[in-house]
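*Asks:* Okay, structure incoming, though there's no sequence with it:
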């Protein structure tokens, strides 16, 4: 944010994100809604000058430091009232209550919360420990802490649209001020309302209030849909589709019709031939193949050439079924099979049976 003209734009976006938490923290710290809004307004006014002099990374700590140091928040209001689910805040000291709300309402970590209160981390932890809800035995109550945190978040979500609109107007008035025109875009030339040049105004110029929105020119009437052009385009597309279909049908008919030959051998018009001309050629006999391939060539090209060249492997493959049965059989069956192999063929068949 080196340019002063860019500060109001970024400042408005930053405050839009923290103003809800800021107003809830201020209200719960002092216990009165009107006093909390006064403290928030004073912090916004001071933060405008702070933001123009500091880098954007320092804005969060600067905003919460200014809000925590606001005079209306240094002590509870004499007419302070807290909701029933947040009545624990009434029994806390002002410093302990601020330490608790910076954690639950503002959502700051220990470093930023301690910097906002202008104390070290040890002092902030001590204040937060004193503000933690306690059980009947005086020990920290985790469930009480969760209930208190949920009650604060519910209070944040319960802000009415009217109050949010009021915060928006407060932000625009106090922060943007006379530089409001820097963040409001100028109307375009076609949308601006021009006064007739023949009747110059003689009334003195009056400055508009800062929170008054700039007048907006009348909107242009919506243009009717061009139905005529759409219908014409549809008709043209249909005509082109019809022409394309007619051309495609003609091409298919011309390609599928057989050609005829005139008497002189010249190609004639499309039509059906009286007699189809078929060329017949006899196939070669087996003797021709035998003349080209001898017995040796037949063995070399045999699919089982490797098996033919290994007689022992061929003999073993023929006995593969018996050997597999022999390997899987019990010992007594293996003994019978061995005897069958050693016996003559007829006796072997008897043993197998």
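*Replies:* Thanks, I have the structure now. All values reported here derive from a predicted model rather than from experimental measurement. Residues are numbered from 1 along each chain as shown.

*Asks:* Please make it C-alpha for all contacts and neighbour counts, starting now.
*Replies:* Noted.

*Asks:* All the strands of the stretch 151-300 of the chain, residue numbers only.
*Replies:* With strands called from DSSP state E, counting those that start in this stretch, the stretch 151-300 of the chain shows them at 259-261, 267-270.

*Asks:* Of all those, which one comes closest to residue 245?
*Replies:* Each of the strands of the stretch 151-300 of the chain was scored for nearness to residue 245 using Cα to Cα, and the closest is strand 267-270 (21.9 Å).

*Asks:* how close does residue 22 sit to residue 233?
*Replies:* Separation of residue 22 from residue 233 (Cα to Cα, to the nearest Å) stands at 60 Å.

*Asks:* Who has more neighbours out of these two?
*Replies:* Counted by other Cα atoms under 10 Å, residue 22 and residue 233 do not tie: residue 22 has more neighbours, with 24 against 11.

*Asks:* How is the more buried one classified with respect to secondary structure?
*Replies:* For residue 22, the reduced secondary structure class is helix; criterion used: DSSP: H, G, I helix; E, B strand; the rest coil.

*Asks:* Is it in contact with residue 106, as I believe?
*Replies:* Yes. Contact status for residue 22 versus residue 106: in contact at 6.9 Å, counting by Cα atoms under 8 Å.

*Asks:* what residues are up against the closest residue in space to residue 42 that isn't next to it in sequence?
*Replies:* With Cα to Cα, 6 or more residues apart in numbering as the measure, residue 70 is the residue that lies nearest to residue 42, at 7.3 Å, once sequence neighbours are left out. Residues in contact with residue 70, defined by Cα atoms under 8 Å, 6 or more residues apart in numbering, are 39, 42, 43.

*Asks:* got another, please set it beside the one above:
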């Protein structure tokens, strides 16, 4: 983009489109919400500095690669840490990243492989290893759908306070400490404070009485006769032209089709975002169901594990 204003509007819209999924991705990948938020804030700050020299189509790959390379996400964490589902938390670092790039980041197969720096067949193999499996080793379609629903719900349910904390970290500000609730007062304290409310009512009544007495005091002048003090009317000056108008370069930020323009760049959840990947996934899951049926009818069960 040659227009700086339009480029800045597009960059702001892109970052707003990925910050929620970035927070969930960092937490589930690293196993620690606070470390994940710090990694996301650092990535947002670094990506804003580098986006000007990067083509718009390369933004998703560059952003998720930077987030995945954050030091906070490369540290070893105990399995099961964080709020990630057990099927995600128990995976290794590589398969977990392959799974989350699809489930949380919403990247197509080619983009996810580019983020990891591997070929598409290798990414498919890593993703197949990360897919939920039944006890006999066959893929579990129901568990896959449950994971997908859990990822989308986690993105939608991210609290606004957490996004504000990430924004403050991104801008180099100290986040506000959490508000601590005061303990409930004891019975003795309640009895000692029982006189506060009646005393407050008495003070308010006295103040109101004093204010009312000022309207009838003998020191006030008598009523002003009608017509003694009129109301002066003066017409307003003619309307002047506005000092400034809306910059047409900022129209991209309020464009009604901005979501559609950035859908591919932000990797928004869509059922038809990657038809080739979806067809492959359906084939893998159906193969697992077919293997289970053949074993139930007396055939030899096939080990679907990669």
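*Replies:* It's in. No experiment lies behind these values; they were computed from the predicted model shown.

*Asks:* re earlier: make TSV out of the contacts of residue 70 of the first structure and add neighbour count, secondary structure and distance to residue 128 of the first structure.
*Replies:* Formatted as TSV, the entries for the contacts of residue 70 of the first structure read as follows, by neighbours: other Cα atoms under 10 Å; DSSP: H, G, I helix; E, B strand; the rest coil; distance: Cα to Cα, whole Å:
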residue	neighbour count	secondary structure	distance to residue 128 of the first structure
39	23	helix	23
42	17	helix	26
43	22	helix	24
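
*Asks:* Which residue in the first structure aligns with residue 258 of the second structure?
*Replies:* Under the alignment (TM-score structural alignment), residue 258 of the second structure maps onto nothing in the first structure.

*Asks:* quick one on the thing from earlier: now the contacts of residue 70 of the first structure in TSV, with distance to residue 149 of the first structure?
*Replies:* What follows is those, written out as TSV (distance: Cα to Cα, whole Å):
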residue	distance to residue 149 of the first structure
39	23
42	27
43	25
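
*Asks:* between these, which is closest to residue 250 of the first structure?
*Replies:* Taking Cα to Cα as the measure, residue 43 is the one of those closest to residue 250 of the first structure, at 85.3 Å.

*Asks:* Identify the residues contacting the closest one.
*Replies:* Under the criterion of Cα under 8 Å, 6+ apart, the contact partners of residue 43 of the first structure comprise 63, 66, 67, 70.

*Asks:* repeat that with 6 Å
*Replies:* Residue 43 of the first structure sits next to 66, 67 when contact means Cα atoms under 6 Å, 6 or more residues apart in numbering.

*Asks:* where's it relative to residue 8 of the first structure, distance?
*Replies:* From residue 43 of the first structure across to residue 8 of the first structure, the span is 16 Å (Cα to Cα).

*Asks:* what's the closest non-adjacent residue to residue 52 of the first structure?
*Replies:* The spatially closest residue to residue 52 of the first structure, leaving aside those adjacent along the chain, is residue 7, at 6.4 Å (Cα to Cα, 6+ apart).

*Asks:* how many other residues sit next to the one you found?
*Replies:* Using other Cα under 10 Å, residue 7 of the first structure is surrounded by 20 other residues.

*Asks:* mind listing the helices for the second structure?
*Replies:* For the second structure, applying DSSP state H gives helices covering 4-30, 33-50, 59-68, 86-89, 93-103, 109-116, 120-130, 141-156, 160-170, 187-192, 196-213, 258-266, 275-296.

*Asks:* ditto for the stretch 251-353 of the first structure
*Replies:* Under the criterion DSSP state H, counting those that start in this stretch, the stretch 251-353 of the first structure carries helices at the ranges 286-292, 295-300, 305-308, 311-318, 320-328, 331-342, 345-352.

*Asks:* The fourth one vs helix 320-328, what angle?
*Replies:* Calculated by axes from the mean of the first three to the mean of the last three Cα atoms, to 10 degrees, helix 311-318 of the first structure forms an angle of 70 degrees with helix 320-328.

*Asks:* mean per-residue distance, stretch 45-53 of the first structure to the second structure?
*Replies:* Between stretch 45-53 of the first structure and its aligned partner residues in the second structure, the average distance after superposition works out to 1.5 Å, using mean Cα distance after the TM-score superposition for the first structure.

*Asks:* and the gap between the closest residue to residue 116 of the second structure other than its chain neighbours and residue 204 of the second structure?
*Replies:* Counting by Cα to Cα, 6+ apart, the nearest residue to residue 116 of the second structure once its immediate chain neighbours are dropped is residue 65, at 7.1 Å. In this structure, residue 65 of the second structure and residue 204 of the second structure are 64 Å apart, going by Cα to Cα.

*Asks:* Show me which of the two is the more surrounded one.
*Replies:* Set side by side, residue 65 of the second structure and residue 204 show more neighbours around residue 65, with 17 against 11, by other Cα under 10 Å.

*Asks:* correct me, but that one touches residue 115?
*Replies:* Yes. Residue 65 of the second structure sits in contact with residue 115 when judged by Cα atoms under 6 Å, with a separation of 5.0 Å.

*Asks:* anything in contact with each of those two?
*Replies:* Common contacts of residue 65 of the second structure and residue 115, defined by Cα under 6 Å, 6+ apart, are absent altogether.

*Asks:* what's around the residue nearest to residue 33 of the second structure when sequence neighbours are not counted, how many residues?
*Replies:* Nearest residue to residue 33 of the second structure, sequence neighbours excluded (Cα to Cα, 6+ apart): residue 27, at 4.8 Å. Under the neighbour criterion other Cα under 10 Å, residue 27 of the second structure is assigned a count of 24.

*Asks:* isn't residue 27 of the second structure right up against residue 34?
*Replies:* No. Counting by Cα under 6 Å, no contact exists between residue 27 of the second structure and residue 34, whose distance comes to 7.8 Å.

*Asks:* about what we covered before: residue 158 of the first structure: which of the helices of the stretch 251-353 of the first structure is closest?
*Replies:* Within those, the stretch nearest residue 158 of the first structure is helix 320-328; the backing value is 84.7 Å (Cα to Cα).
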